[in-house]
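Student: Quick one: sequence plus predicted model below, questions after.
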Amino acid sequence: MAEAKAPEAPPPEQDPGAQPGAQVDPFRAYNFKLLIDGVNEGHFTQFDGLHAKVEVIPYREGGGGTVVRKLAGPLRLGEVTLRYGLTRSSDLWTWFQASVSGQPQRKNVSVLMLAMDGVTEVLRWNLLEAWPSEWHGAPLDALGQLVAIESLVITFESFNRG
């Protein structure tokens, strides 16, 4: 008598991006949202400058050799610039004023990349222990028709990608 075999389970579904030849559209740079602890209003138009660099330390073994080794040094984090439309909200200005007084209020800032629907979060960067170190007022032009955009430079101590 032949033994009945259990049906084979279907292969696990794979992310379409993992398939050879599958086209994967990159995220759109305009679909993002910023979350800042304790800041209720902020209509951000641009987020720029996020970068990290591991410094390279040259090291010559034995002192006289011609080969120079390269060691990993300290991590250098760039400062980011937030640009936002000027509104009546004073949340960002108050946050900057704390830095001016010598007592920066450290907050966590999250940058969320959104899917094409503009709602679904697909990627996130978390900037930890962030505080504003520079402010730029909106250029004003009586003959122009542009929105007033201010900018705030944010420094931070570490970041992660989630």
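Tutor: Cool, the structure landed.
Student: going forward, measure contacts between C-alpha atoms and count neighbours the same way
Tutor: Fine.
Student: Please state the offset of the helix or strand hosting Leu82 from the chain centre?
Tutor: Element membership for Leu82 (DSSP states H and E) is strand 80-85. Averaging C-alpha positions (Cα atoms, centre = their mean, to the nearest Å) puts strand 80-85 12 Å from its chain's average.
Student: Okay, buried residues for that strand please.
Tutor: Neighbour counts using 16 or more other Cα atoms under 10 Å place Val80, Thr81, Leu82, Arg83, Tyr84, Gly85 of strand 80-85 among the buried residues.
Student: Stretch 136-153 now?
Tutor: For stretch 136-153, burial by neighbour count (16+ other Cα under 10 Å) applies to Ile149, Glu150, Ser151, Leu152, Val153.
Student: Against that first model, consider the following:
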Amino acid sequence: MADDGSAQSVATWPLVKFSFQVKWDDAELIFQEVTGLSSETQVIEYRGGSSKVYSTVKMPGIQKFGNITLKKGIFKGDKALWDKYNAIKMNTIKRSTILISLLDETNAVAMSWSLLNAFPTKITVTDMKADANEVAVESMELAHEGLTITS
């Protein structure tokens, strides 16, 4: 039988994904989109030489984290992302902890993901077309060394 929602609490609803904030070095930056929050554990396959079973044993290995992509509209005179990106010098970038938070209906933090030792790796400016009617958007890709969640 289909669930008609009558058993659901009046105050319990899933969070919406359009209400979020990004804090980078204690400054809040406004973005249109954040993608790439992911973690993956590599699988190690092993078989001992004296094993009587003709298959491998699978064990968890090293974790790896996907790059995060941040997208925002371009505003006249706003160089915040370019300033962060231009701070990169050969292996001398200041690594930061970046906090990405999902907000509830009162704009309070409901859940947060923390990126450890994050730094920019790529910046992309909008494409330009004479017949387009969209907002100009720039994007930045971040690499990081860890993703933790808090609620």
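Tutor: That came through fine. Predicted model, so just to flag it, every value in this text is computed and none were measured.
Student: returning to that earlier point: kindly indicate which of the buried residues of stretch 136-153 of the first structure lies nearest Gln97 of the first structure.
Tutor: Distance to Gln97 of the first structure across these (Cα to Cα) is lowest for Leu152, with 11.6 Å.
Student: so which strand or helix has the alignment partner in the second structure of the closest one?
Tutor: By TM-score structural alignment, Leu152 of the first structure lines up with Met140 in the second structure. Here Met140 of the second structure, judged by DSSP H and E, is contained in strand 137-143.
Student: got it, and Ser114 of the second structure?
Tutor: In this assignment (DSSP H and E), Ser114 of the second structure forms part of strand 109-124.
Student: tell me what that strand is packed against?
Tutor: helix 80-86, strand 96-103, strand 137-143, strand 146-150 (3 or more Cα pairs under 8 Å, 6 or more residues apart in numbering; DSSP states H and E).
Student: Gln8 of the second structure is nearest to which of the ones you listed?
Tutor: Of all those, strand 96-103 sits nearest to Gln8 of the second structure, with 21.1 Å by Cα to Cα.
Student: average distance between that closest one and the first structure?
Tutor: Taken over the aligned residues, the distance from strand 96-103 of the second structure to the first structure averages 0.7 Å (mean Cα distance after the TM-score superposition for the first structure).
Student: what range in the first structure matches that strand?
Tutor: The alignment of strand 96-103 of the second structure onto the first structure (TM-score structural alignment) spans residues 107-114.
Student: Can you add distance to Lys64 of the second structure and give the helices and strands packed on strand 109-124 of the second structure back as TSV?
Tutor: As requested, these are exported to TSV (distance: least, Cα to Cα, whole Å):
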stretch	distance to Lys64 of the second structure
helix 80-86	23
strand 96-103	17
strand 137-143	11
strand 146-150	8
